[in-house]
Structure formats: C-alpha cells, structure tokens
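# No sequence on hand, only this structure:
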C-alpha cells in the first residue's frame, strides 16, 4: 500500500469524531486512526435531532438511506413541524402560542442508533479502544514533524494531524489553550475557556414507550408532534424517535442567577420520579400525564463553553463539543459537529491538500466553521431563555413566538455545499499567499 500523504488521529468516537472518520475514509491517501477512551463506541442520552442543513450533509456523505431508515419517519422536503410551542405552566389546559414549521420539520433519531450507522461505515482497522489521551507532544520526533500521543494505559502513538473530538471536557482543548498561553505568550484570559460553565439549568431526561401515551379515547399529541411546553424558568421538550415507538422527554428547570458558575457534583445521575413530578407540579394536565410515564429519569447538569477565539493551533484542531459545546435548545449540537466534520473532511481530502499545506487547510476550516458554530452556541442559549420567558421579550407571547422562529435563520443562511466551496476557496487563497512569501 502506498505511503499516505498524512496520518490523522481522531481522539473521541462520538458523533463528530465518527462522522469525520467516515468522511475521511473516502480518501484512500489519508490514514485514519480513531482513539476512543471507552471499550466500545457508545452514546449516552436518548434523542438527537437534525434540521434540513444537516440532513443534506448526511446525504452528501452517502448515508441518506441508512439514516432515513432509522429516523422517526422517512425524511422528505414537505413542510413539517419543528416544534409546537405551548404555554403550559398552569393547572388548566395550556394553549399554543407559536407553531414552527419548516421543510423536513425536525428529523429525529435514537442517539445510539444514529451512532451505529456511522460505526457500520467505518473501515475495519481504524478503531482503537481503551485509549484515553492524557497529553500530546508537538515537538519533532523524527525527520517528519510528528505529533506524539500519550495515553492513560502507558502506550504512545504518532500522527501528522490531531483532531480533538473529545467532548466538552476536552483534554486536547485544555492543553491547546495552556500551551498557547504558557509557551507562546498568549492572552492569559484564554485559560477561562478550558472549563465548561454551568448554564444554571438542570435537565430531567426519560424515555416513554409510545403505547403508554395512548388510551382508548385519545393519543397524546407528542406522539405525532414535537412539543415545546413553556413556562417561567422551566420548559419540557418531547418528540418521537425510533420510528415513532418511543417518546424522548427532556424537562428543564433553570436558576438564571447561577449561569456561569461551576456545577458542584456529577453532571449525570439517576433521580427519583417524585423529584421530577414535584418540579413540574401545577403544569397543564398533558405535561403532568406525560411525566408520570417516566419510570427512571436521569438528572443532567446542562453546561456549555465560552465561545473560543480559535479552533486550530499548529497541526492540532478541535471539532464538535470540544470546540463549541452548547446547550441543546436549538437541537443543533450534533448538527454542528457533523458540519465541522464535513467541512474538515472536504478540505483535508482535496487533492491539493498535502502534508506541507495542512496549515492552510486547517485555517480555512477554522475560518468557515468558527463564526457559524459560535453563533449557534450563543443563539442556543438565547433560545433557551426565550422558552422560559427570561429573554428580552419576557412572556409577551405574540412577539415571542416569531422571534423564536427567527433564531433558526442560520439553517438557511447558506448551504453545506456553499460552505464547502468557501472553505476550499480560502484554502487555495492561503496557499497562494504563502507561496508568494
């Protein structure tokens, strides 16, 4: 087999890392290794949703059929419900104040099934399990300027390009920022970007078999329609997954004054159903009835990152939650990781990208993805505040609804193909500029 033009190490086998690996596997002249800390690829959490923009990327990667087969329904361009917004924080029946409809609606999946599709498309020899990265060394170790990877099990590996897909608590982001400050004289305030910050919000998550939400007389509306039940400093989102056989429920409660603090305790733990029911006592009947059906809720601290000023340093780059871990209020976290992966795979796989031109390719990736992802990160937080009547419009529902809808304008601002062409154009321009020096 011919020597590859460069070797890419992907640290982290979540949705972003595996999408990148699948995208790069289309280029036989790029060697890929995926290092995963766990003993197998797995996802925690239950539901994942994507919008039209992300669906187009899955199709461009040749995965449309497989993902269509596991979606809540076969995606098509017809108008669908994004979310049905109701004011629900009262004991009497609530009411709709906004219906968000878009082509494709929101396309929903069981997160584990989503990951399985990506795993099924990985080359057979790229995955390495039980490999928790502890640090990396960018010093030249040979005539080739390799990156040396150090793992918790005492083993080492080398690569030409390291991609940090290791989540919101990223070890790679931590070292990247510390090296930039301590070794390169960067702004010390950047160290504040290492640790995630708590949004002040707790999420109670649970899955409900659809048959538990049906009676002889009626079917709960969330079986067919993605719902957003809104109230002061709380909201509940629910939608069907797994071909409509399961409803994913996320009930959120916020203490706005705690935004930006550090959460004390484990981010994910089990909790009693009574705690969940007490939190949403006095809400409209269909909310309480739905929450009663959750047998074993889990309790999550919802954290996010401060927007980063860069995703790339040398031949090390960040992707997905490691770069822009965000709150889930626009259903965009997975989609933004997938978009990172698509753009990065396209610039790395281009025939003009070689070992010597990697810096220009990575700069183009950062130039395209950083502004968009940071915009969505901020917008997601703003959307969550709107759902809980804590935004600038408060509970002025007539004005609030349309403003919530505008929060998704980024989905249609450009297309993935336009972003791809922009990244390739920037990469070529940077190469030409470097060549003139």
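Thanks, I have it. Not measured: the values here are computed from a predicted model. Numbering: from 1, shown residues only.
# rest of the way, CA atoms for contacts and neighbours
OK.
# biggest strand in the protein by residues?
As assigned by DSSP state E, the longest strand anywhere in the chain is strand 197-209.
# list the helices and strands that strand packs on?
Judged by 3 or more C-alpha pairs under 8 Å, 6 or more residues apart in numbering; DSSP states H and E, the packing partners of strand 197-209 are strand 246-254, strand 298-304.
# tilt between the first one and strand 197-209?
Computed with axes from the mean of the first three to the mean of the last three C-alpha atoms, to 10 degrees, the direction of strand 246-254 lies at 150 degrees from that of strand 197-209.
# isn't residue 202 right next to residue 300, touching?
Yes - assessed by C-alpha atoms under 8 Å, residue 202 is found in contact with residue 300 at 5.7 Å.
# for the stretch 301-437 of the chain, what spans make up the strands?
312-313, 316-318 (DSSP state E, counting those that start in this stretch).
# So which residues make contact with the last one?
The one in question is strand 316-318. 161, 162, 163, 164, 165, 172, 173, 176, 311, 312, 362 (C-alpha atoms under 8 Å, 6 or more residues apart in numbering).
# Could you point out which of the residues you listed is nearest to residue 106?
residue 165 (24.9 Å; C-alpha to C-alpha).
# would you say residue 192 is within a helix?
Yes - counting by DSSP: H, G, I helix; E, B strand; the rest coil, residue 192 is part of a helix.
# any idea how far it is from residue 53?
32 Å (C-alpha to C-alpha, to the nearest Å).
# which one of those two has more residues nearby?
Just comparing residue 192 and residue 53: by other C-alpha atoms under 10 Å the higher neighbour count belongs to residue 53, 19 against 13.
# Within the helices and strands, which one has the more buried one?
helix 52-60 (DSSP states H and E).
# buried sites along that helix?
Of all the residues in helix 52-60, those buried under the rule 16 or more other C-alpha atoms under 10 Å are 52, 53, 54, 55, 56, 57, 58.
# circling back to that earlier point, can you flag which of the contacts of strand 316-318 belong to helices?
In this view, these that belong to helices under DSSP state H are 172, 173, 176, 362.
# residues in contact with the second one?
Yep, that's residue 173 we're talking about. 164, 194, 318, 322, 323 are the contacts of residue 173 under C-alpha under 8 Å, 6+ apart.
# So it versus residue 326, what's the distance?
15 Å.
# okay, pairing it with this:
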C-alpha cells in the first residue's frame, strides 16, 4: 500500500534570530502542522546575553497555553504560587543616611487563569513577578523546540522579496526560501536595516533614522553574585531581595536587584548610571565589554559587564511585503520596566495566533501581517515610552522630581497595562481585524485552501 501523501504546507516561515522572540514564535507555530518553520541563527549555539528576566501573570498565561509552565516552574527563581506577593520595593538610597522606602508596587488580585470579565468569582491570585536566569529560561524553550527547526551558523546578509516568495542569502554562501520572513534578529537587525533602506530609497530619506539604535546616555553594570555572599554581607540574615525585587533609587543612578536561578541561588544586580545630556549622542566604543571588578565591588560580584544602553526610536511600521519584524528588531526598549522579553513573547504569541488561523493562506497573508502590525506596534511603542519614563522617575528626573507623594503613585500606575486585558484578548482583537479584512476580499482571491 503506498504511503500517504503529505500535503505541502500552506505557509513556509523563515525566522531569522534564535533568541527569546524567535524561539517563542517557532514553538507557537510548530503546533500547526500546515506551517513549516525554520529558525536561522548566526551563532554556533542558541544562547541569551544577560542575567535575569522577569514575568507576570499576563505572560505566565501565555506560557500555560504553550505547554511551558511546568518546565519553567522547575527553573524559576522563586516559588510560583497564589500567595500575596510584592512586585517591587522602591528605596531612596543616594544619601549618607540609611535609605528609606518611598513606594511599593503590589500587583492587583486577579483571577487564576481567567479574565477580568468574571470578577465575581472567588478564586484569585495575587500576581508577583516570576524571575528566571535567562540561560535557564532559554533552555526550556530549546527543550520544547522540535528537531530540525533550528539552523545554526546562518548569518543573514540580505533577502529578496519577490512575487514568488522570499530568498534569504547567508554569509556561508547558502540560500533558503520562504513565504514569509520574520526578523527576530535583535537591536542591530539586518532585516530592519534592509527594510528601511529600501523604503527610504523610494523617496522618504527620514526613514533612515529608524535603522540605527540610539544611546540613552546610560551605562549599566551587570553582574551575578552567589547568594551566599549576600548572606555573609548581612551577617547571616536573609536580605529582602531574596524574596522581593527592589529598586534602589538615586539622582542620575539606580540599582535593580532580585534573586534568580532554581532555589534563588544567585543575585542579579543591574546598576545604572546616567548623564541625561548624553541621550541621543553617538557612543564611541563597544556596547558591551568586561570591566574590572573594582568598578563595581571587588568583594561582592564576579565577572561584571558594562553596557552602553541603547534603544530604538519608535518605528512607524513593522511590515513591508512578505517581511515583518518582531521583538528587539521592532521595538528594542530601555529595560526600566523589564518588559522587553515580554513584548517579544507577546509579538510571537499574537503573530502565531494569526498565521495559524484557517483563514490565512498565501493569498490572505497580507491581512494577517496588517492585523499584527496594527495591534502590536502601538502597544509595544507605548511600552517603549513607559519604560523610558520609568528610568526618569527612578533617577528623579521626571516632572515629579523627588516629590514622593506624586512620584510613588506615578511609578506604580506604570504597570496598569499588565492588568487591563490579557495577551489572549489582544490575539482575539487582531483576529477580528484580520477576518474582517479577509471577508471583504473577492472569494476567488482568498486561496485554494479556504
């Protein structure tokens, strides 16, 4: 008896970049048997730069739907349970006297895995931040990635977008083809550069300003410290950051710290030093480099790194033709709200929800990309602006200065977007937009597999 014939995929997806956003997109798309997914990563292995990453219940619901929550629970830096939890404590810490707490962010109570439409129910969860070492988090994504999807040492040089699809050209001389290219290749995105150069060449040179990241005027010192050193420094007492994340604020500088790693064995330390007058200037030198431990605290941290903190200007579009942007390639933002990875994950979740819909074919793909951009671009750009504002407030450079009566509620209100709806609500909004546009198409133009 002849073997059954496997029909060709309705879409062939090329994902350039194997970071958090690219892998989450590949995982979400791999659930759809009629979509072929290939991830092309320039490095020799899938890895993440950085130490800690935090999530809230909004993103945890995404992980549940993707089947990742059990494995992520195993590597989290703190127990994941329904006990009341603090999001962040804020301390004024730049004076000779002992610092004092001037604000505390406590996420609101919400339903465990349900939406705000059912607020009369009795089962509630007090959301705290869920903390991970980035490497451990990425390991879980890699564990769930189907074999054969990831292709390493594939550095993209350029792409060609034609009526017949996308051709990708790699540094090793090889090529690949796809129906859709998703640039998940980070803040220095090759995909974004070619996209915006091509559009600028059509008569809008102002678009060139969106290609290169801009320096924020901030240098950050990042390090991991063994938790036992903190116990030693506290004479055997348990420091508050082992349980709750903290922000230590001062004029033109602040420090964020929280525990990561299974069992909270490691302390993530991120120290920011800002010269507001340098924002937007060109930074000469490597963005990330090692620095002497003396620059931070020789007796406390190991192998510190100093980063020149860059971000993108808010982009006017994500999509042109059969190419779109995701994650830091689309909205690399300052880390002052800790939601850069969150936005990449929501990008991936929403785009996969659109592309996996039965109404999407090669002929209707443009409507899916329109709905993705129309939904995600304003949302992520708002997070970019909010994250920058957080940095100003943490260093007493916002309109509130150090007036704690107005500063404290202004800081805590910055998190409201997390609870106003869910990532799934955003998916449903985008699906409604896409399906409405597809319905207006002539039936003959919607593709043969409708």
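Done, it's in. These numbers were taken from a predicted model, which means no experiment stands behind them.
# and of the buried residues of helix 52-60 of the first structure, the nearest to residue 88 of the first structure?
residue 52 (28.4 Å).
# what does the closest one align to in the second structure?
In the second structure, residue 52 of the first structure lines up with residue 57, judged by TM-score structural alignment.
# Make CSV out of the strands of the stretch 301-437 of the first structure and add distance to residue 393 of the first structure and mean neighbour count.
CSV is the format used below for these (distance: least, C-alpha to C-alpha, whole Å; neighbours: other C-alpha atoms under 10 Å):
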stretch, distance to residue 393 of the first structure, mean neighbour count
strand 312-313, 37, 18
strand 316-318, 35, 24
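# Distance to residue 237 of the first structure for those - can I get that in JSON lines?
What follows is those, written out as JSON lines (distance: least, C-alpha to C-alpha, whole Å):
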{"stretch": "strand 312-313", "distance to residue 237 of the first structure": "35"}
{"stretch": "strand 316-318", "distance to residue 237 of the first structure": "30"}
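# Of those strands, give the one that comes closest to residue 102 of the first structure.
strand 316-318 (30.9 Å).
# For stretch 254-261 of the first structure, list every residue counted as buried.
Result for stretch 254-261 of the first structure [16+ other C-alpha under 10 Å]: buried residues 254, 260.
# what number of residues lie near residue 199 of the first structure?
25.
# Apart from its neighbours in sequence, what residue is nearest it?
residue 259 (4.6 Å; C-alpha to C-alpha, 6 or more residues apart in numbering).
# what's the counterpart of the one you found in the second structure?
That one, residue 259 of the first structure, aligns with residue 279 by TM-score structural alignment.
# try residue 15 of the first structure
By TM-score structural alignment, residue 15 of the first structure lines up with residue 20.
# now swap in residue 177 of the first structure and tell me
Using TM-score structural alignment, residue 177 of the first structure sits opposite residue 196 in the second structure.
# hang on, isn't that match packed against residue 209?
No - the pair residue 196 of the second structure and residue 209 does not pass the contact test of C-alpha under 8 Å, sitting 9.0 Å apart.
# and residue 335 of the first structure, how many residues sit next to it?
23.
# looking at it, it is touching residue 48, isn't it?
No - counting by C-alpha under 8 Å, residue 335 of the first structure sits too far from residue 48 to count as a contact (9.1 Å).
# rewinding a little: residues in contact with the match of residue 259 of the first structure?
214, 215, 216, 217, 218.
# Closest to residue 362 of the second structure out of those residues?
Taking those together and measuring to residue 362 of the second structure by C-alpha to C-alpha, the closest member is residue 214, at 36.2 Å.
# State the number of residues packed around the closest one.
If we define neighbours as other C-alpha under 10 Å, then residue 214 of the second structure has 18 of them.
# Kindly report the same for the one 10 residues further on.
The local packing count at residue 224 of the second structure equals 23, with neighbours defined by other C-alpha under 10 Å.
# now residue 173 of the second structure
The number of residues near residue 173 of the second structure, taken as other C-alpha under 10 Å, comes to 9.
# That one and residue 323 of the second structure, how far apart?
21 Å.
# Tabulate the contacts of strand 316-318 of the first structure in JSON lines, adding columns for distance to residue 409 of the first structure.
Converted to JSON lines, these look like this (distance: C-alpha to C-alpha, whole Å):
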{"residue": "161", "distance to residue 409 of the first structure": "34"}
{"residue": "162", "distance to residue 409 of the first structure": "33"}
{"residue": "163", "distance to residue 409 of the first structure": "29"}
{"residue": "164", "distance to residue 409 of the first structure": "28"}
{"residue": "165", "distance to residue 409 of the first structure": "27"}
{"residue": "172", "distance to residue 409 of the first structure": "32"}
{"residue": "173", "distance to residue 409 of the first structure": "29"}
{"residue": "176", "distance to residue 409 of the first structure": "32"}
{"residue": "311", "distance to residue 409 of the first structure": "24"}
{"residue": "312", "distance to residue 409 of the first structure": "27"}
{"residue": "362", "distance to residue 409 of the first structure": "27"}
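# Between the residues you listed, which sits nearest residue 187 of the first structure?
Checking the contacts of strand 316-318 of the first structure one by one against residue 187 of the first structure (C-alpha to C-alpha), the nearest turns out to be residue 176, at 12.8 Å.
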